[in-house]
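Student: Structure of the sequence below:
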Amino acid sequence: MSGKAARIELTSCMHQILSQLAASRNASRAIIVRARIILLAFNKLDNQTIADTVKRCPKTVGLWRRRWRDSSQALLQMQFNLNQSAFQRAIIDTLSDAPRSGSPGRFTNEQISGLISLACEKPQNSGRPVTSWTGAELADEAQRRQLVDSISTSHVNRILREVSLKPHRSRYWCNTTEKDPELFQRQVETVCRTYYEAPQLYDRQRTHTVCIDEMTRGGPKTV
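Tutor: All right, here's what the predicted structure looks like:
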């Protein structure tokens, strides 16, 4: 009996680079095939179907699915810390024959989460004389709060762009009208915990977590 296939997760940037590699005329044949394997796996094709498509054996498909899965956290962190060219190189390294552990990157997941959380706050709460955040204001405030030792405006903008966060255009659910701060804190914790546990629920119980409210006031629902 075959084991469970490794689940593949891609950001839009990863998908774009893999698509470019899969269609490349300059990349090696091995890199092209492996990029196609990851893209097909992301589309939830099984190993045998992928193997038939790329003319490789299912064992090879499974190996590269696991290699990508095991490298995905390091790649996600590098995406926020590297420019496009360097990140493409990191992906090519991941698809190369020698295993790569990946660079830990400049910023931890906690620091990146803290920056995103800051972008969801009102600038006025930090005494900022602006009605919406800019990359420069966020970089300065993140350093003032000691979330990071230093960070450039362009790096802040790259992080926000990747998670599709546009504080200058939208109001977010974190900017609550709830008057009870303890109640709001419990609501925030419930929503964040639900999103955090969603992948584990899917892996263990095949439970899908679905957000049925654009503003997530009541939190996501599991089905």
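Student: For the rest of this, base every contact and every neighbour count on C-alpha atoms.
Tutor: Will do.
Student: Surely Glu141 forms part of a helix?
Tutor: Yes: when the secondary structure is assigned by DSSP: H, G, I helix; E, B strand; the rest coil, Glu141 falls within a helix.
Student: can you count the residues close to it?
Tutor: Counted with other CA atoms under 10 Å, residues neighbouring Glu141 total 20.
Student: how close does it sit to Ser132?
Tutor: 13 Å (CA to CA, to the nearest Å).
Student: Please apply the same query to Gly105.
Tutor: Here Gly105 is placed at a distance of 29 Å from Ser132 (CA to CA).
Student: neighbour count winner among the two?
Tutor: Neighbour totals were compared for Gly105 and Ser132, and Ser132 leads with 19 against 16 (other CA under 10 Å).
Student: May I have the secondary structure class of that one?
Tutor: At Ser132 the chain is in coil, as set by three-state DSSP.
Student: how far away is it from Leu138?
Tutor: In this view, Ser132 and Leu138 are 10 Å apart by CA to CA.
Student: do the same with Leu21
Tutor: Shown here: Leu21 relative to Leu138, a distance of 34 Å by CA to CA.
Student: Tell me where this structure has helices.
Tutor: 12-22, 29-42, 47-54, 58-81, 84-94, 109-119, 135-144, 153-162, 181-205 (DSSP state H).
Student: any idea which of those helices is most buried?
Tutor: Among the helices of the chain, judged by mean count of other CA atoms under 10 Å, the one packed with the most neighbours on average is helix 29-42 (a mean of 21).
Student: any idea of the angle that one forms with helix 12-22?
Tutor: Angular relation of helix 29-42 and helix 12-22 on a 0 to 180 degree scale: 140 degrees, by axes from the mean of the first three to the mean of the last three CA atoms, to 10 degrees.
Student: Now the second one, please; I'll put the structures next to each other:
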Amino acid sequence: MCRRKSAQYMVLRAKIILAGAEGKSLHKTSQDLECNRETVTRWRQHWVERSDDLSVLECLKEAPRPGAIPKFNAEQICQIIAMSCDKPEDHGYPFSHWSENSLSSSMRGWPSHLSGLSKAVLCRCEYAWVLRLGHTSP
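Tutor: Have a look, this model is predicted:
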């Protein structure tokens, strides 16, 4: 069975479609590719629904998942992280380290999409930064 990696899943999906084009049954395809019948059925159905409107690669991609649209893009998150990496003294503040409160307050004069960020949003941005780069503090 394929591991959960995008490229490998796209190959599996392509094999499912090609097996269908060769006339293989759902059962035979699922046995040959070591996946369940529901997966074969779903991807053959996706192919039929999408093949007229999209390129081959687009047809093999997962459909977008439901959920909230991200409120901040990568550039905005980088601005937040960059600010948290600066020393507060460089911005005229009388303290040596940022807290979520002071960082949030300092952004009040920023463009509207970044001003007044909640402490929770700042914590999530900093936490993501710590996880990605392996730092213990910004």
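Student: still on that earlier bit, any chance of the helices of the first structure in CSV with distance to Asn125 of the first structure as columns?
Tutor: Formatted as CSV, the entries for the helices of the first structure read as follows, by distance: least, CA to CA, whole Å:
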stretch, distance to Asn125 of the first structure
helix 12-22, 32
helix 29-42, 41
helix 47-54, 51
helix 58-81, 26
helix 84-94, 34
helix 109-119, 10
helix 135-144, 11
helix 153-162, 19
helix 181-205, 14
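Student: quick one: which of the ones you listed is nearest Arg171 of the first structure?
Tutor: Ranking the helices of the first structure by proximity to Arg171 of the first structure (CA to CA) places helix 109-119 first, at 10.5 Å.
Student: Which part of the second structure matches that closest one?
Tutor: Counting by TM-score structural alignment, helix 109-119 of the first structure pairs with residues 74-84 of the second structure.
Student: and that stretch, how far from the chain's centre?
Tutor: Mean-position distance between stretch 74-84 of the second structure and its chain equals 17 Å (CA atoms, centre = their mean, to the nearest Å).
Student: Look through the second structure and report the residue furthest from the middle.
Tutor: Ranking residues of the second structure by C-alpha distance from their mean position (CA atoms, centre = their mean) puts Pro94 at the top, at 37.8 Å.
Student: burial measure for the closest residue to that residue other than its chain neighbours, as a count.
Tutor: Nearest-residue entry for Pro94 of the second structure: Pro88, 7.3 Å, with adjacent residues in sequence omitted and distances by CA to CA, 6 or more residues apart in numbering. Counted with other CA under 10 Å, the neighbours of Pro88 of the second structure add up to 19.
Student: What is the aligned counterpart of His97 of the second structure in the first structure?
Tutor: Residue-level alignment of His97 of the second structure against the first structure, with TM-score structural alignment as criterion, gives Ser132.
Student: Give me the distance between its match and Lys166 of the first structure.
Tutor: Separation of Ser132 of the first structure from Lys166 of the first structure (CA to CA): 10 Å.
Student: next one: Thr49 of the first structure
Tutor: As for Thr49 of the first structure, its distance to Lys166 of the first structure is 39 Å (criterion: CA to CA).
Student: and what of Lys122 of the first structure?
Tutor: As judged by CA to CA, Lys122 of the first structure and Lys166 of the first structure stand 13 Å apart.
Student: again with Arg145 of the first structure
Tutor: Between Arg145 of the first structure and Lys166 of the first structure the distance, using CA to CA, works out to 21 Å.
Student: if you count what's nearby, which of the two comes out ahead?
Tutor: For Arg145 of the first structure and Lys166, the more surrounded residue by other CA under 10 Å is Lys166, and the numbers stand at 17 against 11.
Student: Let me see the contact set for that one.
Tutor: For Lys166 of the first structure, the set of contacting residues under the criterion of CA atoms under 8 Å, 6 or more residues apart in numbering consists of Leu160.
Student: go with 10 Å
Tutor: Shown in contact with Lys166 of the first structure (CA atoms under 10 Å, 6 or more residues apart in numbering): Ala119, Cys120, Ser132, Trp133, Thr134, Asn157, Leu160, Tyr172.
Student: swap in Trp47 of the second structure?
Tutor: With contacts defined as CA under 10 Å, 6+ apart, the neighbours of Trp47 of the second structure are Arg13, Ala14, Ile16, Ile17, Thr41, Leu54, Val56, Cys59, Leu60.
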